[in-house]
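A.B. asks: Fold the following for me, if possible:
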Amino acid sequence: MCLILVAWQAHPDFPLVIAANRDEFFARPAAAAAWWKEQPEIFAGRDLEAGGTWLGLSRSGRFAGLTNFRDPSRQRAGTPSRGDLVASFLRSTETTAAALARLQQEGRRYNGFNLMLSDGDSLGVHESVSGVSHLLEPGLYALSNDLLDTPWPKAVAGKSRLSRALTALPDDTPLRELLRDDRPAPDESLPRTGVSLAWERMLSSAFIRAPGYGTRCSTVIRRSRHGWTHVTESTWDEVGQETDRVTETFQIARP
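C.D. replies: Here you go, the predicted model:
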């Protein structure tokens, strides 16, 4: 997952709104979002190579979403799958604060990542590279492949468009449209993350098309103040055509 935009307690009727793109190699097998048969409280896509997930929800109101930290020089072989972090939080009963404290110790075992998570009452993020955890105040947030709210072009543009999209709710069309923005940033605005300039250009847009790599799915989530949660997820092929769409609506059942 390479872009997660979140509006947390920033709308009077929809306290949680999420727009997210997952970018990955097309050769890596994955399953679309669904209720997991062996863990029916979890609604998420699934990485069929390592078994974890990049973003998901639970019936009790939990949410977690993961982005990798982009720095090829930091990659280590033999580390556990970062997708397990999302699944383990979704199946747990720990608070957001407790999970952040645990990640302070456990996060260093993994290659670089950012994990945004919520127990339904609070929202937080752990940045494994900086070693910093935050409980987040109400507001708008953007998480790409660097630290929270790092002003990469896609993050800045995404937050701006998210703010405007909130005014259209419950219509989520503007949210889905912002995730399809495939315009690259100008060279002078590009970050330098250790990949080639050509790849920095291709990776700079919200929606990515690159050789063998790109935006695999786009997910929009809105949760009403009454606990109703609506999810729409589109799956994309290598040329950016939609191949599947999943929609799901459920009400939060707090323990």
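
A.B. asks: Please count neighbours and contacts with C-alpha atoms only from this point.
C.D. replies: OK.

A.B. asks: ranges for the helices of the chain?
C.D. replies: Under the criterion DSSP state H, the chain carries helices at the ranges 83-91, 96-106, 153-166, 173-178, 197-203.

A.B. asks: Quick check: buried residues in the last one?
C.D. replies: The reference is to helix 197-203. For helix 197-203, a neighbour-count test (16 or more other C-alpha atoms under 10 Å) marks Glu200, Arg201, Met202, Leu203 as buried.

A.B. asks: can you redo those as JSON lines with distance to Arg223?
C.D. replies: Shown next, in JSON lines, are the buried residues of helix 197-203 (distance: C-alpha to C-alpha, whole Å):
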{"residue": "Glu200", "distance to Arg223": "34"}
{"residue": "Arg201", "distance to Arg223": "34"}
{"residue": "Met202", "distance to Arg223": "32"}
{"residue": "Leu203", "distance to Arg223": "29"}
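
A.B. asks: Would you mind checking which of those is nearest to Asp171?
C.D. replies: The nearest member of the buried residues of helix 197-203 to Asp171, counting by C-alpha to C-alpha, is Leu203 at 28.2 Å.

A.B. asks: Show the contacting residues for that closest one.
C.D. replies: Shown in contact with Leu203 (C-alpha atoms under 8 Å, 6 or more residues apart in numbering): Pro184.

A.B. asks: Quickly note the distance from it to Ala19.
C.D. replies: 17 Å (C-alpha to C-alpha, to the nearest Å).

A.B. asks: just Ala157 next, same as before
C.D. replies: Separation of Ala157 from Ala19 (C-alpha to C-alpha): 13 Å.

A.B. asks: The two - which one has more neighbours?
C.D. replies: Between Ala157 and Ala19, counted using other C-alpha atoms under 10 Å, Ala19 has the larger neighbour count: 25 against 16.

A.B. asks: burial count for the residue nearest to the more buried one when sequence neighbours are not counted?
C.D. replies: Distances taken as C-alpha to C-alpha, 6 or more residues apart in numbering place Val220 nearest to Ala19, at 4.6 Å, with adjacent residues excluded. The tally of other residues near Val220 (other C-alpha under 10 Å) stands at 22.

A.B. asks: structure for this one too, so we can compare:
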Amino acid sequence: MCILFVHVDPNPEKGAYRLVLATNRDEYYKRPAMKAYIDNETNILGGKDMEPGREGGTWLAFKSKDQENGKGKKHCVGVLLNITGEIVEKPAGRGKIITNYLNDKLDFVQYCEVLDKTNFNGYNFVSVELSKDSATTYQHSNLPKITSSYMGQHSMGFGNSPIFNPLHKVRAGRDTFEEILRRHLNKEELEKGLLSLLKDETRYLPDEELKRRAPMVYEYLSSMFIKLDPPGYGTRTHTLILIDYDWNLTFVEHTMQEPIDIKNPIWTESRFELRL
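C.D. replies: Modelled structure (predicted):
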């Protein structure tokens, strides 16, 4: 389970943001991962899965890359969310979907056509792409196969169900996310507000879609912040990405220090401030 909220504005006012992104990573506590860092070979910023046999995958990453037409750079964020209850036989690993896209020259639609040739468990793949002249959020899922794009100013929420049938917490969280943005908070207050949203333990019930997809544990999965122990699974990483009017990037990751003791978790912060 994961949740993602994005606000995109290609023409923000001075002091406002081109991108505001807030997301949770939910995973088994015992699964090893590397906290966010900049890979010097690929210039990709993000965390890394260190599960033996699956090393190198990621759930979220950012990269700036030159556009082939020579018109400056395109700044890309990729986020991967699973679609709960959609399981296939002998699936390929999904961990490299984001990094392969950020390193590839194919556009989003072309890349997703390639993805659809591989057998994966259900996923939502979201990419936000910004350049001097455009701002677009792309979404692709494989079960069912849906590719969509959203241009101009927009705010959206994504979760662990198809985009046309969002979970209750996604709808409620998007409303709160938009309310936080309407407050015109300074940067520090904005970060605090977004983290408060990601740490919300309110159970957004009833939710028939979630109940259908995860009938045994849906109540525990109905909040933004998940804590399910046993079996030792829940929200272990929060990520915020802000790109302001002047193309300053703030990438903030709050993650539980490993080995994770869910009764006494230690949260660590990784912060990157970059000029794009």
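
A.B. asks: ok, back up a step: contacts only, for the counterpart of the residue nearest to Ala19 of structure 1 in structure 2.
C.D. replies: Matched by TM-score structural alignment, Val220 of structure 1 corresponds to Leu240 in structure 2. In this structure, Leu240 of structure 2 makes contact with Val20, Leu21, Ala22, Thr23, Glu191, Leu194, Thr250, Phe251, Val252, Glu253, judged by C-alpha under 8 Å, 6+ apart.

A.B. asks: how about a cut-off of 10 Å?
C.D. replies: Residues near Leu240 of structure 2 by C-alpha atoms under 10 Å, 6 or more residues apart in numbering: 5-6, 20-24, 191, 194-195, 198, 250-254, 271.

A.B. asks: and those, which are buried?
C.D. replies: Of the members of the contacts of Leu240 of structure 2, the ones counted as buried by neighbours, 16+ other C-alpha under 10 Å, are 5-6, 20-24, 191, 194-195, 198, 250-254.

A.B. asks: Could you list which of those residues belong to strands?
C.D. replies: Among the buried ones among the contacts of Leu240 of structure 2, the members found in strands (DSSP state E) are Phe5, Val6, Val20, Leu21, Ala22, Thr23, Asn24, Thr250, Phe251, Val252, Glu253, His254.

A.B. asks: Map the fourth one across to structure 1 for me.
C.D. replies: Structural correspondence for Leu21 of structure 2 with respect to structure 1 (TM-score structural alignment): Ile18.

A.B. asks: ok, its match touching Leu5?
C.D. replies: Yes - between Ile18 of structure 1 and Leu5 there is a contact under C-alpha atoms under 10 Å: 5.6 Å.

A.B. asks: shared neighbours, those two?
C.D. replies: Contact criterion C-alpha under 10 Å, 6+ apart; residues shared by Ile18 of structure 1 and Leu5: Leu140, Tyr141, Ala142, Leu162, Leu175, Val220.

A.B. asks: residue in structure 1 matching Ser155 of structure 2?
C.D. replies: Match for Ser155 of structure 2 (TM-score structural alignment): Leu140.

A.B. asks: which residues does that match contact?
C.D. replies: Listed by C-alpha under 10 Å, 6+ apart, the contact partners of Leu140 of structure 1 are 5-10, 17-18, 149, 159-160, 162-163.

A.B. asks: Next, format these as JSON lines and append distance to Ala34 of structure 1.
C.D. replies: Listed next are the contacts of Leu140 of structure 1 as JSON lines, based on distance: C-alpha to C-alpha, whole Å:
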{"residue": "Leu5", "distance to Ala34 of structure 1": "21"}
{"residue": "Val6", "distance to Ala34 of structure 1": "21"}
{"residue": "Ala7", "distance to Ala34 of structure 1": "23"}
{"residue": "Trp8", "distance to Ala34 of structure 1": "24"}
{"residue": "Gln9", "distance to Ala34 of structure 1": "26"}
{"residue": "Ala10", "distance to Ala34 of structure 1": "27"}
{"residue": "Val17", "distance to Ala34 of structure 1": "19"}
{"residue": "Ile18", "distance to Ala34 of structure 1": "17"}
{"residue": "Asp149", "distance to Ala34 of structure 1": "29"}
{"residue": "Lys159", "distance to Ala34 of structure 1": "27"}
{"residue": "Ser160", "distance to Ala34 of structure 1": "30"}
{"residue": "Leu162", "distance to Ala34 of structure 1": "25"}
{"residue": "Ser163", "distance to Ala34 of structure 1": "28"}
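
A.B. asks: Filter those down to the ones also in contact in structure 2.
C.D. replies: Compared against structure 2 with both residues aligned by TM-score structural alignment, their matches' C-alpha atoms under 10 Å, these retain Leu5, Val6, Ala7, Trp8, Gln9, Val17, Ile18, Lys159, Ser160, Leu162, Ser163.

A.B. asks: just those residues now: which is nearest Met116 of structure 1?
C.D. replies: The closest of these to Met116 of structure 1 turns out to be Val6 (C-alpha to C-alpha; 9.5 Å).

A.B. asks: For the closest one, what is the corresponding residue in structure 2?
C.D. replies: In structure 2, Val6 of structure 1 lands on Val6 (TM-score structural alignment).

A.B. asks: Which residue comes closest to its match once chain neighbours are left out?
C.D. replies: The shortest distance from Val6 of structure 2 to any residue other than its chain neighbours is 4.5 Å, reached at Leu21 (C-alpha to C-alpha, 6+ apart).

A.B. asks: how much space is there between Tyr245 of structure 2 and Glu189 of structure 2?
C.D. replies: Distance of Tyr245 of structure 2 to Glu189 of structure 2, computed by C-alpha to C-alpha: 18 Å.

A.B. asks: okay, the two: which has more neighbours?
C.D. replies: Between Tyr245 of structure 2 and Glu189, Tyr245 has the larger neighbour count (other C-alpha under 10 Å), namely 18 against 13.

A.B. asks: Please give me every residue in contact with the equivalent of Glu106 of structure 1 over in structure 2.
C.D. replies: Aligned by TM-score structural alignment, Glu106 of structure 1 pairs with Leu115 of structure 2. Leu115 of structure 2 sits next to Arg94, Ile97, Val109, His140, Ser141, Asn142 when contact means C-alpha under 10 Å, 6+ apart.

A.B. asks: Farthest pair within those residues?
C.D. replies: Using C-alpha to C-alpha, the two most remote members of the contacts of Leu115 of structure 2 are Arg94 and Val109, lying 17.5 Å apart.
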